[in-house]
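# Model the structure of this input:
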Amino acid sequence: MQVGIDRIGFYTPNKYVDMVDLAHARGEDPNKFLIGIGQSKMSVADQTQDAVSMGINATLQYLDQIERNNVGLLIIGTESGVDQSKSASLFVKSALKLNPDVRTFEVKEACFGMTAGIMIARDYVRLHPHHSALVIGSDIARYGVKTGGEVTQGAGSVSMLIKAEPQILALEDGHSAYSADINDFWRPNDSAVALVNGKYSKEVYLDFFQRTFKSYQEKTGIKTSAFSALIYHLPFVKMGYKANQLAITGQDASTTKHLEENFTASAKYSREVGNIYTASLYLSLLSLLENGSLEPEALVGLFSYGSGAMGEFYAGRVVADYQNVLDANATQQMLKRRQKLTIADYEQIFNEALVLPQDNIELNSDEEPGYWYFAGTKDHVRQYKQK
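Coordinates of the predicted model:
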């Protein structure tokens, strides 16, 4: 029995900042952001979008196409939690009108959270093959206005249905994991923005990739040339590019060519959206599937990384006719619908979103009809509504 990814949904907020505009505002050469970092645009979440609302919106892309009564597990991986106790997944479960007997909880380990959820879901479906599992990664990457990490911000969510006999990607047995207690990136309880040692975090990311990729190959005997694509957690595109360059070092021309081409395809959406933490790797997967060239049974390697730090490499095989359950046009419309912000408007929206809204004051969303949003708190209870 194969277990893997049967559906994928994506959501990003309806506002963005152009990296050329940001570079000019910060007195930088635009190529520092466009080429040096590898980003073109950055999605921006206002007060009405959070991990919950974005996760609902991503899942709604395919919810009507599945047997929701078969869903037995719902997991959200996020480092943008909305409550110190109650899981974001309970709000999502309510909005999606899932059955009361669904097991649901939230997972946190920086950007690794969604991968952890997928591994839990995979094992759950193996034991309960007649059930499926929803796994959502949903995050807002915030470092602060005029900070070193500003250009690597973003917002969005990816949702997946994990089930037996999947229609998109069948997960291979085996994985390679590596963890260490380090401080390359973290967000204290008293801070609305993350703290990061940028240079150190880049070094750790590449070190963890090399460790897990090498270990995976040693365990499985799979050579680099066997992979049709290698995809990565992309806090920014250039980071994954550097890891991919390490992977293709010493490979023949054919292997180098297709791994480079498919990396470019996998980075297309991240370049337009920015960093979405737990969902970043899976936005890379969606981008690869919708923009790359993959044959049935093509082997795709996935490198997941969460600062602090946790790394894992695993793989899956593309299912024949996977294109039939994807909607590349919907993704393009999702990106095109966004409105470009001036830098002044971006800074105002960003700083407003750092402040909790006053209790019993209803928030209104400028999203399109049908999307869910955070409407504020009523007697300190979070309220979510559909536009």
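# can we go C-alpha only for contacts and neighbour counts from here?
OK.
# buried ones in the longest helix along the chain?
Longest helix in the chain, counting residues (DSSP state H): helix 198-220. By 16 or more other CA atoms under 10 Å, the buried positions in helix 198-220 come out as 201, 204-206, 208-216.
# Could you also give me the structure for this second sequence? I'd like to compare it with the first:
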Amino acid sequence: MIIGIDKIGFATSNYVLKLKDLAQARQTDPDKLSKGLLLKELSIAPVTEDIITLGASAAESILSQEDKDQIDMVIVATESAIDQSKAASVFIHGLLGIQPFARSFEIKEACYGATAALDYARLHLEKRPDSKVLVIASDIAKYGIGTPGEPTQGAGSIAMLVTANPRILTFNDDNVAQTRDVMDFWRPNYSSTPFVNGLYSTQQYLDCLKTSWTEYQKRSGLSLKDFAAVNFHLPYPKLALKGLKQIMDKSLEPAKREELTQNFNQSIIYSQKVGNIYTGSLYLGLLSLLENSPQLKAGDRIALFSYGSGAVSEIFSMNLVENFRQELKTNRLEELDQRESLSVADYERIFFEEIQLDETGSASLAGYDQQNFALTGVNQHQRQYSKVKKEA
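Have a look, this model is predicted:
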């Protein structure tokens, strides 16, 4: 049975912070960010935008009413959970009006979670080929003002509709996963921002890539020459570039090296303008590759390296199907350029605003007129979400 990704959607916030402005405010050389991280801009989410609203927006952009009637599973992967009990997928299921007899749950393992969700979706479809599974990766990456991770923040969501006979990509049964009990990045329940051992995390990312790739080649019998592109988890693009250079075999023909490098450059375009979106970063890179690389063609095999601190990594591959471009957008960069640019002072105020609850555990929020979905308030500790009606 052929199973894979039938549709891919993306959503981010309406605000953007230019990293050249952040560099100036932090008295940092702009090249340290633009060249040292390969980043240009960060999406900044206001208090009325969270993983629920972003996830619903990403999914709404691709789903038809027929899809909503056929989806029988909704999985949200996130490390920015808004509730320790109720899954984000339940909120999104309701906002989208998906048929009621669907299983909804949330997956967590740092930035790896969406890959686990895709694995689960594929297993489900093998038993129920007439169904559809909605997988959403939704996160807001916050590190704090003046922290080393500040230039790699971001906000966004990727939605993927997994079906039989997909119209974009098909899964191959070649997954190789690895688990290590390490503390390179973690966020205890009592902390709103993560703790990061930056150098150690970089080393873990690269070593997991190296060892997983070696095992993948041994089990699959494939090598880099068999791939048109390699997609990486993108905490920041420069780290992924180091990863690509690490696995480049010196015996690889120059033409193949050039192809892989060109496609890598296409895969980081969106992340350079959005920043880190944790669970969605790998798949934002995949979407960027598909929508910006002119040389891809049906049948091409794409490798993906998924990494989540703590740590779990996985390498797997997918193949492009005929007419895959018909399911993609051609104006996404123009849409990103329409975001409202923030001053550093406004970024600090908007991104780190906290909801102030009254004695009943309630609060009203405003300023979300331009959002597709919004957190409109809290009523007795219950978060209130609405689809925002825009004027025609």
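# once aligned to the second structure, how far is the longest helix of the first structure on average?
By mean CA distance after the TM-score superposition for the first structure, the fitted helix 198-220 of the first structure averages 0.7 Å away from its aligned residues in the second structure.
# Outside of that helix itself, list whatever touches it.
With CA atoms under 8 Å, 6 or more residues apart in numbering as the test, helix 198-220 of the first structure has contacts from 149, 174-178, 184-185, 222-223, 239, 242-243, 246-247, 303, 305, 307, 311-314.
# buried subset of the residues you listed?
Buried by 16+ other CA under 10 Å: 149, 175-177, 184-185, 239, 243, 247, 303, 305, 307, 311-314, out of the contacts of helix 198-220 of the first structure.
# Those residues in strands, which ones?
The strands, defined by DSSP state E, take in Ser176, Ala177, Phe185, Phe303, Tyr305, Gly311, Glu312, Phe313, Tyr314 from these.
# Could you check how far Leu95 of the second structure is from Tyr205 of the second structure?
Remark: distance between Leu95 of the second structure and Tyr205 of the second structure (CA to CA, to the nearest Å) = 36 Å.
# How much space separates the residue positioned nearest the centre of the first structure from Gln358 of the first structure?
Nearest to the mean C-alpha position of the first structure, by CA atoms, centre = their mean, lies Ala279 at 1.2 Å. Look at Ala279 of the first structure and Gln358 of the first structure: by CA to CA, they are 29 Å apart.
# cool, Lys336 of the first structure as well?
Going from Lys336 of the first structure to Gln358 of the first structure by CA to CA gives 32 Å.
# just Gly38 of the first structure next, same as before
In this view, Gly38 of the first structure and Gln358 of the first structure are 38 Å apart by CA to CA.
# More neighbours: which of these two?
Ranked by neighbour count (other CA atoms under 10 Å), Gly38 of the first structure and Gln358 place Gly38 first, with 24 against 12.
# I'd guessed the more buried one sits against Lys238; true?
Yes: between Gly38 of the first structure and Lys238 there is a contact at 5.1 Å, judged by CA atoms under 8 Å.
# Next, show the common contact partners of those two.
Between them, Gly38 of the first structure and Lys238 share no contacting residue under CA under 8 Å, 6+ apart.
# Could I get the contacting residues of Ser225 of the first structure?
Counting by CA under 8 Å, 6+ apart, Ser225 of the first structure touches Gln251, Thr255.
# how does it look with 7 Å?
Shown in contact with Ser225 of the first structure (CA atoms under 7 Å, 6 or more residues apart in numbering): Thr255.
# got it, and the one 10 residues further on?
For Pro235 of the first structure, the set of contacting residues under the criterion of CA under 7 Å, 6+ apart consists of Thr152, Asn275, Tyr277.
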